[in-house]
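A.B. asks: just a sequence and a predicted model for now, questions to come.
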Amino acid sequence: MELFNSALGKNITFVRPAYFIIRGFIGLSNMKYYYVFLFFVYIVSVLGNTAVMAVIYLDNNLKTPKYVAVFNLAFVDLLGSTALVPKVLDIFLFNHNVIPYNDCLTFLFFCYTCLSMQSFNLVVLSYDRLMAIIFPLHYRLKVTCRLMLSLIASFWIFAVIAVLIAVSLLTRLSFCNSVVINSYFCDHGQIYRLACNDNFPNDVVSLVYPVLIFWLPLVFILLSYIYIGYTLAKVATLQQSIKAFKTCLAHLSLVVIYFTPLLITFTLMEKIHPNNRIINLSLTSVFPPMLNPIIYVLQTQEIKASIKKILKFGLKSKISTKQSATK
């Protein structure tokens, strides 16, 4: 931190505000209904992801590399939704839009870390599908639970370090003009642009971060599916190719749901209205966590079979309990 300060000059007085003000939507009335809608989405997300995690934990048949990644995705979705939505509801439904400085940076850290891990988890699932389809006979040898856990742990470490760097660079900024954040949460880009001293390092982070967190993962996922399609076209029949791609439907659905709003936001950037930006980013934050468990339950035979087995076992245990009670 001293290196940053010396680079900026010796006679700079840093002004660290006591708080920030989250502005939210600009010039729109009755937006409380939107936040009530986010609350119901959050409840569905919590129930769905908790159910998926419970099913994977209880069924030994799902202790496979693929479902290690699915379990982590459900955990990240649950953590990310819980980090964001309750605080957003507190800010806008109960008019607590003044947030202390340290709390704002903590809020930013958890939101960005979970958003990053959602992207990285889609990369892990893409790698799993790539190996399963390209190397079906050697899949169990090449992709193990230990390897999957190592990949996930590496991405967690990278995400935490990357976001910590972004947060630490914010602490060297001086806020002497405004403390009003034009977003619905403590958004990194909106915060550093309020600074009245040199924010060049933050500007670099704001350019590099989307590349590392969004663009490179998306490119890897697209290339993996192009390679899958190219390989299947050479060695498989049309029916075999369709069957192989059916195993990817759940993952492809998650990719479309997660990346589409982000692509719109980052592509249009300056052209997009702040209100539209808030809607895009907020839906990206809450909709994938809600839809992910629904998609995996509906499109994955193993999870559907596991749920039926657990429900059947629960029903049998209830019947046996009633029978023993009547004797």
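C.D. replies: Good, I have the coordinates.
A.B. asks: switch to C-alpha atoms for all contacts and neighbour counts from now on
C.D. replies: Fine.
A.B. asks: same for the helix or strand containing Phe37, what does it pack against?
C.D. replies: Taking DSSP states H and E as the criterion, the element that holds Phe37 is helix 32-58. Helix 32-58 is packed against helix 65-93, helix 274-299, helix 301-326, with contacts defined by 3 or more CA pairs under 8 Å, 6 or more residues apart in numbering; DSSP states H and E.
A.B. asks: please identify which of those is closest to Thr106.
C.D. replies: In terms of CA to CA, the element of these nearest to Thr106 is helix 65-93, at 9.8 Å.
A.B. asks: helices or strands up against the helix or strand following the closest one?
C.D. replies: Sequence-wise, the next helix or strand downstream of helix 65-93 (DSSP H and E) is strand 98-100. Using 3+ CA pairs under 8 Å, 6+ apart as the contact criterion, the secondary-structure elements in contact with strand 98-100 are strand 19-22.
A.B. asks: contacts for the strand it packs on?
C.D. replies: Applying CA atoms under 8 Å, 6 or more residues apart in numbering, the contact partners of strand 19-22 are 91, 97-101, 104, 179-186.
A.B. asks: starting at the chain centroid, how far to it?
C.D. replies: The chain centroid and the centroid of strand 19-22 are separated by 24 Å under CA atoms, centre = their mean, to the nearest Å.
A.B. asks: got the buried residues for stretch 140-159?
C.D. replies: Along stretch 140-159, the positions that meet the burial threshold by neighbour count (16 or more other CA atoms under 10 Å) are 143-145, 148, 151-152, 155-156, 158-159.
A.B. asks: and here's the other structure:
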Amino acid sequence: MEPGNLTEVSEFLLLGFSEGPELQPLIFGFFLSMYLITVFGNLLLILAVSSDSHLHTPMYFFLANLSFVDICFTSTTIPKMLMNIQTERKVITYADCITQMYFFLLFAGLDNYILTVMAYDRFLAICHPLHYTVIMNPQICGLLVLVSWIMSALHSLLQTSVVLRLSFCTEVEIPHFFCEIKQLVQLACSDTFLNDMVMYFGAGLLGGGPLAGILYSYSKIISSIFGISSAQGKYKAFSTCASHLSVVSLFYCTSLGVYLSSAAPQTSHLSATASVMYTVVTPMLNPFIYSLRNKGIKRALKRFFGKQSIKGPFFLGLKKYT
């Protein structure tokens, strides 16, 4: 096959969740609401961390980065789906599909790596408190986030590059609401052995490695918590990890559910529905999980909105004298 004729199609059809026209307004409203909640919730978390000097610590620095990544993660898929419903078109061009797939893999990987870095941060804070401030200095925190970006970008570039070599002939319907790599590879009419190997490698790199790191960190954290003599000390140590542990459990459980549903035969729409859990629901719930149990975030939000309410009357008063 000639290299110049690897791709015979110029666009794909995203089938989404339902072909019934009567359900489209309901689906549109449902996903628009979740998308807006995700964006505003994570933006509020970023504003709370950046506006309060008491929250300028490694834990909240990583949390703000996670919120930014979650906004980008949902923005790679939901706006396109909403636009398709609004215009009553299911088409996505080949170039847009590849671009969407690249950024989806990029931000999914970043979510994974940052959650791992946050577990490492909690491990140092609880198991090595005397060395915590020395180890987790601003330079190291920035380096950990930078390495996460680089590793995720390289993985996404590798996955996308091997998809570019595939040939797509006549079957252009993707039974999903975005260009999911596994669904796209299954549509190819050329050999996909290399793609399957790279996907398995990526699953181990993005799934097995970070998950092993998180499990190791929490095994050490739990053993350290059991070694604390006072009940109050145990509760305080565990409370600093509870929110992160909830987010990690939600992310990995939903991702595993998607993997299992996609492995079953003839469950394409089930896989698309299950994907909503980790692509939309998890990023939407993250700000609530962290803010509901975190007094620092609540206090920062109160201060932020308090300042805004004070500034309004103050500037109105200034106008009288100008």
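C.D. replies: In hand now; what should we look at? These numbers were taken from a predicted model, which means no experiment stands behind them.
A.B. asks: let's have the helices and strands packed on helix 32-58 of structure 1 in JSON lines, adding mean neighbour count and distance to Thr113 of structure 1.
C.D. replies: Conversion of these to JSON lines gives the following (neighbours: other CA atoms under 10 Å; distance: least, CA to CA, whole Å):
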{"stretch": "helix 65-93", "mean neighbour count": "21", "distance to Thr113 of structure 1": "8"}
{"stretch": "helix 274-299", "mean neighbour count": "19", "distance to Thr113 of structure 1": "12"}
{"stretch": "helix 301-326", "mean neighbour count": "13", "distance to Thr113 of structure 1": "27"}
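A.B. asks: including distance to Leu222 of structure 1, could these go into JSON lines?
C.D. replies: Conversion of the helices and strands packed on helix 32-58 of structure 1 to JSON lines gives the following (distance: least, CA to CA, whole Å):
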{"stretch": "helix 65-93", "distance to Leu222 of structure 1": "19"}
{"stretch": "helix 274-299", "distance to Leu222 of structure 1": "19"}
{"stretch": "helix 301-326", "distance to Leu222 of structure 1": "25"}
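A.B. asks: which among those is found nearest to Ser126 of structure 1?
C.D. replies: The minimum distance between Ser126 of structure 1 and the helices and strands packed on helix 32-58 of structure 1 falls on helix 65-93, with 9.9 Å, by CA to CA.
A.B. asks: tell me the helices and strands packed up against that closest one.
C.D. replies: Using 3+ CA pairs under 8 Å, 6+ apart as the contact criterion, the neighbours of helix 65-93 of structure 1 among helices and strands are helix 32-58, helix 101-134, helix 145-170, helix 274-299.
A.B. asks: mind checking the ones you listed for the one nearest to Ser241 of structure 1?
C.D. replies: helix 101-134 (9.7 Å).
A.B. asks: how far does the helix or strand that the closest one is followed by sit from the chain's center?
C.D. replies: Once helix 101-134 of structure 1 ends, the next helix or strand along the chain (criterion: DSSP H and E) is helix 139-142. How far helix 139-142 of structure 1 lies from its chain's middle: 28 Å, per CA atoms, centre = their mean.
A.B. asks: once aligned to structure 2, how far is helix 139-142 of structure 1 on average?
C.D. replies: Helix 139-142 of structure 1, aligned to structure 2 and superposed, deviates on average by 1.0 Å (mean CA distance after the TM-score superposition for structure 1).
A.B. asks: tell me what that helix is packed against?
C.D. replies: Helix 139-142 of structure 1 sits against helix 101-134, with contacts defined as 3+ CA pairs under 8 Å, 6+ apart.
A.B. asks: in structure 2, what range does the helix it packs on match?
C.D. replies: Under TM-score structural alignment, the counterpart of helix 101-134 of structure 1 in structure 2 spans residues 94-127.
A.B. asks: skipping adjacent residues, who's closest to the aligned residue in structure 2 for Gly48 of structure 1 in space?
C.D. replies: Per TM-score structural alignment, the equivalent position to Gly48 of structure 1 in structure 2 is Gly41. Using CA to CA, 6 or more residues apart in numbering and skipping residues adjacent in sequence, the residue nearest Gly41 of structure 2 is Pro287, 5.8 Å away.
A.B. asks: hmm, the one you found is touching Val39, no?
C.D. replies: No. If you go by CA atoms under 8 Å, Pro287 of structure 2 and Val39 don't touch, sitting 9.9 Å apart.
A.B. asks: residues in contact with the aligned residue in structure 1 for Ile78 of structure 2?
C.D. replies: Alignment note (TM-score structural alignment): Ile78 of structure 2 maps to Val85 of structure 1. Listed by CA under 8 Å, 6+ apart, the contact set of Val85 of structure 1 reads 38-39, 42, 286.
A.B. asks: ok, the residues you listed vs Phe313 of structure 1, which is closest?
C.D. replies: Tyr42 (29.3 Å).
A.B. asks: so what's the residue count around the closest one?
C.D. replies: 22 (other CA atoms under 10 Å).
A.B. asks: so what's it up against?
C.D. replies: If a contact means CA under 8 Å, 6+ apart, then Tyr42 of structure 1 has 81-82, 85, 286, 290 as its contacts.
A.B. asks: can you do 10 Å?
C.D. replies: Tyr42 of structure 1 makes contacts with 36, 48, 78, 81-82, 84-86, 286-287, 289-290, as judged by CA atoms under 10 Å, 6 or more residues apart in numbering.
A.B. asks: what's the answer for Ser126 of structure 1, then?
C.D. replies: By CA under 10 Å, 6+ apart, Ser126 of structure 1 lies in contact with 66, 120, 132, 217, 220-225, 248, 251-252, 255.
A.B. asks: gap between it and Ala250 of structure 1?
C.D. replies: In this structure, Ser126 of structure 1 and Ala250 of structure 1 are 11 Å apart, going by CA to CA, to the nearest Å.
A.B. asks: reformat the helices and strands packed on helix 65-93 of structure 1 as JSON lines; add distance to Ser206 of structure 1.
C.D. replies: As requested, these are exported to JSON lines (distance: least, CA to CA, whole Å):
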{"stretch": "helix 32-58", "distance to Ser206 of structure 1": "27"}
{"stretch": "helix 101-134", "distance to Ser206 of structure 1": "12"}
{"stretch": "helix 145-170", "distance to Ser206 of structure 1": "8"}
{"stretch": "helix 274-299", "distance to Ser206 of structure 1": "16"}
